[in-house]
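A.B. asks: sharing a model that was predicted from the sequence below.
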Amino acid sequence: MHSLKITAFSISCLFLAASCNPLSDDSESDLFNKQQEVSPYAVNLINHIFGNEGTFRGFELGEEFHIIKEKEDLEQFEETDDEYAYTFETDNDEIVDIYYSHLEGELNEVLVDIYLNTDSLTAEMASGISQFLTIRYGHPEVDSLFHWEINETDKVQMKVVKKELDHGLQVTYSREKP
């Protein structure tokens, strides 16, 4: 079922690439309120970051935490009692860091920092990830962040990071205690 949604995402991105106007980068809210072309590079990067199984990269919130270390195939750069951290770098020197955290032995949060080289790629990725998450979870709730409800206890949110040296996106999957 998820691979069908991923295929639908890829097709919709190609359709949008052919039919949408470029995104103005004057305002952070524009990153989410308008659709933008999503290049094959961005689609491939989104698919590599999120994977095509499970809630995120084949994992489910609430799953036993130790399974991440057994199955995650990215380079691990940090391990603490509460967190595993993985990273990868693209051919264009963008960096993606993924932090898996647990509560009482169960995965309860995934934080994804996506460091991108340009504001235009940040806008394109924001549009593409927003489309990807909307296909999976429906239309987002909008306040200062965009967030999607996965189910009654799980949600995912995305925000744009614009700092002097770093810019990109941050995506957080989280589980609330029932």
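C.D. replies: Received, thanks.
A.B. asks: only C-alpha atoms for contact and neighbour calcs from this point on.
C.D. replies: Fine.
A.B. asks: strands along this structure, start to end?
C.D. replies: In chain order, the chain shows strands spanning 75-79, 83-89, 95-103, 106-115, 141-142, 146-149, 154-162, 167-175, with DSSP state E as the criterion.
A.B. asks: distance of the nearest residue to Phe56 once chain neighbours are set aside from Glu152?
C.D. replies: Counting by C-alpha to C-alpha, 6 or more residues apart in numbering, Phe50 is the residue found nearest to Phe56 once chain neighbours are left out, at 5.4 Å. Using C-alpha to C-alpha, to the nearest Å, Phe50 is found at 21 Å from Glu152.
A.B. asks: neighbour count for the two, which is higher?
C.D. replies: For Phe50 versus Glu152, neighbours defined as other C-alpha atoms under 10 Å are more numerous around Phe50 (17 against 9).
A.B. asks: didn't Gly51 look like it was pressed against Arg57?
C.D. replies: Yes - taking C-alpha atoms under 8 Å as the definition, Gly51 is a contact partner of Arg57 at 4.3 Å.
A.B. asks: contact partners for the closest residue to Met125 other than its chain neighbours?
C.D. replies: For Met125, the nearest residue in space outside its immediate sequence neighbours is Ala42; the separation is 6.1 Å by C-alpha to C-alpha, 6+ apart. By C-alpha atoms under 8 Å, 6 or more residues apart in numbering, the contact list for Ala42 reads Leu121, Glu124, Met125, Gly128.
A.B. asks: how far away is Ala42 from Ser174?
C.D. replies: Taking C-alpha to C-alpha as the measure, Ala42 falls 24 Å from Ser174.
A.B. asks: this is the comparison structure:
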Amino acid sequence: MKKTLRLLSLVFLSACSHSTENEETLQENEEAFPSHFSTETDKFINAVFGDQGGTIRGFDLGDPKIKIKDMESLSLIDEADSTLAYSFESKDFELVDINYKFNAQEKLDGVQVDIYLNEEGQTNEMYTAIRKYFTLKFGPAAGNEPKETWPVNGGGSVSIKAVNHKIDHGLQINYYKAS
């Protein structure tokens, strides 16, 4: 009987310490990624990445080309054997290009998302918001800024890069299969 009580006590204490560790990790994530982004930023992120599940816009790396062609709701701007390119413009005139890349078996092998923003300040806010989105969706990033990567469904990774030139402002996001 005493052994059973000791065992139960150890299990209880162990569970309590894991709960504290999880709460500390959650608190660290909230501090690292502030939640004060505008509703417009959240809407824009949903428009880009979709809310249908999957890795991006309801799709996972390895999905067949025909599935993406049949289900993608954006405007198709280019189609080739190894790519499908889609584009849309936000109400604030930000432009988003999404290029799905396929291997010889017509399976999704990578996705490049180019987000063209109007101002340099938008790039910094959007970069931080997308980092938070990736961390919440995929877990902690490997590596350090600016070379962070997040693991994604289908055995791949995603990375983000800020682009700030004299006239170009935006982000480039790359999903790719592990080699």
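C.D. replies: Looks like it came in fine. None of the values given here were measured: they were computed from a predicted structure.
A.B. asks: report the TM-score for the pair.
C.D. replies: Once the chains are laid over each other, their TM-score by TM-score structural alignment, normalised by the length of the first structure reads 0.76; 148 aligned residues with a C-alpha RMSD of 2.1 Å.
A.B. asks: hang on, the earlier thing: which of the contacts of Ala42 of the first structure map to contacts in the second structure?
C.D. replies: Contacts conserved in the second structure for those, using both residues aligned by TM-score structural alignment, their matches' C-alpha atoms under 8 Å: Met125, Gly128.
A.B. asks: next step: the contacts of Ala42 of the first structure restricted to helices.
C.D. replies: When the contacts of Ala42 of the first structure are checked against helices (DSSP state H), the matches are Leu121, Glu124, Met125, Gly128.
A.B. asks: hmm, Pro151 and Thr135 of the second structure touching each other?
C.D. replies: No - in this structure Thr135 of the second structure lies outside contact range of Pro151 using C-alpha under 8 Å: 9.7 Å.
A.B. asks: now for the two: what residues contact both?
C.D. replies: Jointly contacting Thr135 of the second structure and Pro151 under the rule C-alpha under 8 Å, 6+ apart are Ala141.
A.B. asks: and the two? Which one has more around it.
C.D. replies: Between Thr135 of the second structure and Pro151, counted using other C-alpha under 10 Å, the more crowded position is Pro151 (23 against 17).
A.B. asks: how about the more buried one, what's its match in the first structure?
C.D. replies: Residue pairing (TM-score structural alignment): Pro151 of the second structure is matched to Glu149 of the first structure.
A.B. asks: please name the nearest non-neighbouring residue to that match.
C.D. replies: For Glu149 of the first structure, ignoring the flanking residues on the chain, the nearest one in space by C-alpha to C-alpha, 6+ apart is Lys155 at 4.4 Å.
A.B. asks: do you know how far the one you found is from Glu124 of the first structure?
C.D. replies: Taken as C-alpha to C-alpha, the spacing of Lys155 of the first structure relative to Glu124 of the first structure amounts to 22 Å.
A.B. asks: same drill for these two, tell me which one is more crowded.
C.D. replies: For Lys155 of the first structure and Glu124, the more surrounded residue by other C-alpha under 10 Å is Glu124, and the numbers stand at 23 against 18.
A.B. asks: so what's the more buried one up against?
C.D. replies: Glu124 of the first structure makes contacts with Leu23, Leu31, Gln36, Glu37, Val38, Ser39, Ala42, as judged by C-alpha under 8 Å, 6+ apart.
A.B. asks: out of those, which is nearest to His2 of the first structure?
C.D. replies: Looking at the contacts of Glu124 of the first structure and their distance to His2 of the first structure, the nearest is Ala42, at 18.9 Å (C-alpha to C-alpha).
A.B. asks: ok, that closest one to Glu104 of the first structure distance?
C.D. replies: When C-alpha to C-alpha is applied, the distance between Ala42 of the first structure and Glu104 of the first structure equals 36 Å.
A.B. asks: go on, Phe59 of the first structure?
C.D. replies: From Phe59 of the first structure across to Glu104 of the first structure, the span is 17 Å (C-alpha to C-alpha).
A.B. asks: also Asp81 of the first structure?
C.D. replies: Shown here: Asp81 of the first structure relative to Glu104 of the first structure, a distance of 11 Å by C-alpha to C-alpha.
A.B. asks: more crowded one of those two?
C.D. replies: Between Asp81 of the first structure and Glu104, counting by other C-alpha under 10 Å, Glu104 is the more crowded of the two (10 against 7).
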